[in-house]
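Enquirer: requesting a structural model of the entry that follows:
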Amino acid sequence: MDGRKFQRQYKKSISNFKDWEQRPHAEEWILYPENISNRLSLDEVALSDGELYTVLTSKKAKGRKGSIVAIIKGTKSDIVIKHLFKINRKLRLNVKEITLDMAGSMELIAKRCFPNATQVIDRFHVQKLATEALQEIRIQHRWQAIELENNLLAEAKIKKQKPEIEVFENRDTRKQLLARSRYLLYKSREKWTASQNQRAEILFSQYPDLEKAYHLADGLRKIYNQNIKKPVAMLKLAHWFKEVEESGFKSFSVLMKTIMNHYNNILNYFERRSTNASAESFNAKIKNFRLQLRGVRDKAFFLFRLSKLFA
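Expert: Predicted structure coming up:
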């Protein structure tokens, strides 16, 4: 049978898509209140053309059938709240914990729709900001190294001489050293390979500020990795704040203020060490499913198929 013909037959007859009760409003919102549990994850995902949808999933289902509680078009808090209010209030009040990112709209949605739930800001969003603050410093040095090399090449061209570009013992030029150090800065020292250890030693000898910034990012990672209680985490974060203030790095200072603005919800992680990993995993499944279909043409039918698999 012709593939396209089978696809049409599946959509119109075999799949029962035309009888799906949520079909009339699927492109705007779908709800599965029966899947709600006392621990939820709230996140956003792009279905097609960068258009964002707010996704509420149950941790109890562990990314399998029964995961989807709600998928709502957009991230505007008032619209998402309006649709989530369609879920029975008693069910919403039974939710004890909800993990989310640092977006203000997500916090407002969680507060209004699940007032009894403890909000937990995902650790990986905080660590990602720390890594981005570190990478910003590396990128600044890299642009300076590119400019320096360009000037050397231009000067050598004028003098009609061979350019004298510095090469380190691992055969990296300064520009290459900063470009190739990107991935090692994401990892803790214990996970570095021999070549990465050598590159890091050269990098930190040339740029002591990068070493200091790396220690700050790694220090925050270590706080999260330790199996400690909330009061101990508060103390360790206070010490980390002091180190940030002493460092003078603007990017880390912005990160510190961001953490302070969400302080209580970030510290709630240390109560049960809950993360938004289940939501991120579910988002990855959506993206993989979208990739297999080579994009999303009919959003309602795409959401119908998602519901069959995960709702």
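Enquirer: please make it C-alpha for all contacts and neighbour counts, starting now.
Expert: Fine.
Enquirer: all strands for the protein, in order.
Expert: Secondary structure of the chain (DSSP state E): strands at 29-31, 39-48, 51-58, 68-73, 97-100, 118-121.
Enquirer: in JSON lines, list these along with distance to Leu306 and mean neighbour count.
Expert: Below are the strands of the chain laid out as JSON lines (distance: least, CA to CA, whole Å; neighbours: other CA atoms under 10 Å):
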{"stretch": "strand 29-31", "distance to Leu306": "11", "mean neighbour count": "23"}
{"stretch": "strand 39-48", "distance to Leu306": "11", "mean neighbour count": "21"}
{"stretch": "strand 51-58", "distance to Leu306": "12", "mean neighbour count": "21"}
{"stretch": "strand 68-73", "distance to Leu306": "9", "mean neighbour count": "24"}
{"stretch": "strand 97-100", "distance to Leu306": "22", "mean neighbour count": "26"}
{"stretch": "strand 118-121", "distance to Leu306": "26", "mean neighbour count": "24"}
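Enquirer: could you dump those to JSON lines with distance to Leu237?
Expert: Below are these laid out as JSON lines (distance: least, CA to CA, whole Å):
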{"stretch": "strand 29-31", "distance to Leu237": "39"}
{"stretch": "strand 39-48", "distance to Leu237": "25"}
{"stretch": "strand 51-58", "distance to Leu237": "30"}
{"stretch": "strand 68-73", "distance to Leu237": "35"}
{"stretch": "strand 97-100", "distance to Leu237": "20"}
{"stretch": "strand 118-121", "distance to Leu237": "15"}
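Enquirer: one more to put side by side:
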Amino acid sequence: MDGKQLQSQYKDHLSDFQNWDQRAHAQEYILYPKNMGYHLCIDETALSKGDLYTILINRDKRGRKGSIIAVIQGTKTDDIIAVLTKMPQELRNQVKEITLDMAGSMQKIAKTCFPRAMQVIDRFHVQKLVYEAVQELRITYRWQVIKEENKAMKAAKEKGEVYKAEELENGDTLRQLLARSRYLLFKSPDKWTKSQKIRAELLFKQFEDIKHVYYTFTTVANSIENHYERILNFFVNRSTNAAAEAFNAKIKAFRASFRGVVDMSFFLFRLAKVYA
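Expert: Purely as a prediction, here's the structure:
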């Protein structure tokens, strides 16, 4: 029996997929109120070809059976709320904590569906990624400048000349500018010293994409400030959304083992068998 035939036999006869109580609406959502816990995670995940689903998990189950509470097609706030409020109010009121990202839609979902739960925003990985993006770009340019400078030095030596790098208005060479800009890129503009303001102006004039990435970080910093209360809730139980990210990785591995998703309802049935 080949693989396709075996899968067909399992789907239609060996499994209880045909009698699955969630089958009629599985394409839109699956819901397991019995898996409700005190500490939840909510996140979005791509199940097939970039189609996004919102997933709610019980963090206390640590990615094992009983983890999945809901998997809902799409990320539209009203649609998510409509599904989650199918669960009894008294059950949802038991939730003590829910971790989520900074998206306003996620916060509205959490507030509406779990009004007594403390919201915890996980921002650490966002901050780290933006810092790294700025510094990696700076380092990339620095190596390019070093390479070009070495070529110029070699050419000057072959001509019997002494190489002298061009100096900018503040006395830095381009190589020195990139090296000395490291610390100012970790600060907000209002905290720059006079010399750092001059250096930043020269840096951004020479490398506009560093400027773009840097001010992207400033936007993120402002977002963090706007959500600081929910961010500070981290220190109550030191909870992050890492459980949701780890569960997303499990879903990707599960999907890969079946070489993609052909029938979404059947895929969710198998996923629920393992994790719900």
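Enquirer: now the TM-score, please.
Expert: With the length set by TM-score structural alignment, normalised by the length of the second structure, the two chains reach a TM-score of 0.77; 240 aligned residues with a CA RMSD of 3.1 Å.
Enquirer: before we move on, back to that, which one of the strands of the first structure lies nearest to Lys308 of the first structure?
Expert: The closest approach between Lys308 of the first structure and any of the strands of the first structure, judged by CA to CA, belongs to strand 68-73 at 10.1 Å.
Enquirer: helices and strands around that closest one, which ones?
Expert: Strand 68-73 of the first structure sits against strand 29-31, strand 51-58, helix 77-84, with contacts defined as 3 or more CA pairs under 8 Å, 6 or more residues apart in numbering; DSSP states H and E.
Enquirer: of the strands of the first structure, which is nearest Lys5 of the first structure?
Expert: Lys5 of the first structure lies closest to strand 39-48 among these, at 24.1 Å (CA to CA).
Enquirer: so what touches the closest one?
Expert: By CA atoms under 8 Å, 6 or more residues apart in numbering, the residues outside strand 39-48 of the first structure that reach it are 52-60, 75, 95-101, 106, 276, 278-280, 283, 286-287, 290, 295-296.
Enquirer: report the buried residues of stretch 257-267 of the second structure.
Expert: Gly260, Ser265, Phe266, Phe267 (16 or more other CA atoms under 10 Å).
Enquirer: which one in the first structure is aligned with the first one?
Expert: Same thing as Gly260 of the second structure. Taking TM-score structural alignment as the criterion, the aligned counterpart of Gly260 of the second structure in the first structure is Gly295.
Enquirer: tell me the spacing between that match and Ala46 of the first structure.
Expert: According to CA to CA, to the nearest Å, Gly295 of the first structure and Ala46 of the first structure sit 11 Å apart.
Enquirer: picking that back up, and which of the buried residues of stretch 257-267 of the second structure is nearest Leu14 of the second structure?
Expert: Relative to Leu14 of the second structure, the closest of those is Phe266; by CA to CA it sits at 13.1 Å.
Enquirer: so that closest one is in contact with Gln18, correct?
Expert: No: using CA atoms under 8 Å as the test, Phe266 of the second structure is too far from Gln18 to be in contact (9.5 Å).
Enquirer: spit out the residues that contact those two alike.
Expert: Common contacts of Phe266 of the second structure and Gln18 (CA under 8 Å, 6+ apart): Lys11.
Enquirer: burial of Lys194 of the second structure, as a residue count?
Expert: When neighbours are defined as other CA atoms under 10 Å, Lys194 of the second structure has 9 of them.
Enquirer: hang on, I meant Glu246 of the first structure
Expert: For Glu246 of the first structure, the neighbour count with other CA under 10 Å is 10.
Enquirer: with Val134 of the second structure instead?
Expert: Close neighbours of Val134 of the second structure, defined as other CA under 10 Å, add up to 22.
Enquirer: what of Gln9 of the first structure?
Expert: That count, for Gln9 of the first structure with other CA under 10 Å as the rule, works out to 12.
Enquirer: how far away is Asp101 of the second structure from Ile146 of the second structure?
Expert: When Asp101 of the second structure is compared with Ile146 of the second structure (using CA to CA), they lie 40 Å apart.
Enquirer: do the same with Tyr29 of the second structure
Expert: As judged by CA to CA, Tyr29 of the second structure and Ile146 of the second structure stand 55 Å apart.
Enquirer: ok, the nearest residue to Asp122 of the second structure once chain neighbours are set aside - contacts?
Expert: Nearest non-adjacent residue to Asp122 of the second structure, counting by CA to CA, 6 or more residues apart in numbering: Thr240, 5.3 Å away. Contact analysis of Thr240 of the second structure by CA under 8 Å, 6+ apart lists Thr99, Val120, Ile121, Asp122, Phe234.
Enquirer: give the aligned equivalent of Thr240 of the second structure in the first structure.
Expert: Matched to the first structure by TM-score structural alignment, Thr240 of the second structure sits across from Thr275.
Enquirer: contacting residues around Tyr119 of the second structure?
Expert: Heads up, residue 119 of the second structure is Gln, not Tyr. For Gln119 of the second structure, the contacting residues are Glu97, Ile98, Thr99, Leu100, Gln107, Ala110, Arg230, Asn233, by CA under 8 Å, 6+ apart.
Enquirer: what about the helices in the stretch 151-300 of the first structure?
Expert: Taking DSSP state H, counting those that start in this stretch as the criterion, the stretch 151-300 of the first structure contains helices spanning 174-180, 194-206, 208-225, 230-247, 250-261, 263-267, 269-272, 277-292, 299-310.
Enquirer: what's the first one packed up against?
Expert: With contacts defined as 3+ CA pairs under 8 Å, 6+ apart, helix 174-180 of the first structure has these neighbours: helix 123-159, helix 194-206.
Enquirer: what range in the second structure does it sit on?
Expert: Going by TM-score structural alignment: helix 174-180 of the first structure matches no residues.
Enquirer: list the contacts of that helix.
Expert: Identification of contacts with helix 174-180 of the first structure by CA under 8 Å, 6+ apart yields Arg138, Ile139, His141, Arg142, Ala145, Ile146, Glu149, Glu166, Val167, Phe168, Arg199, Leu203.
Enquirer: same thing with the fourth one?
Expert: Contacts with helix 230-247 of the first structure, where a contact means CA under 8 Å, 6+ apart, come from 212-213, 216, 219-220, 223, 252-253, 256, 267-268, 270-271.
Enquirer: please repeat the previous calculation with a cut-off of 10 Å.
Expert: 209, 212-213, 215-217, 219-220, 223-224, 226-228, 250-257, 259-260, 263-264, 267-272 (CA atoms under 10 Å, 6 or more residues apart in numbering).
Enquirer: my read: Lys111 of the second structure touches Val120, true?
Expert: No: assessed by CA atoms under 10 Å, Lys111 of the second structure is found out of contact with Val120, at 11.7 Å.
Enquirer: alright, I will stop here.
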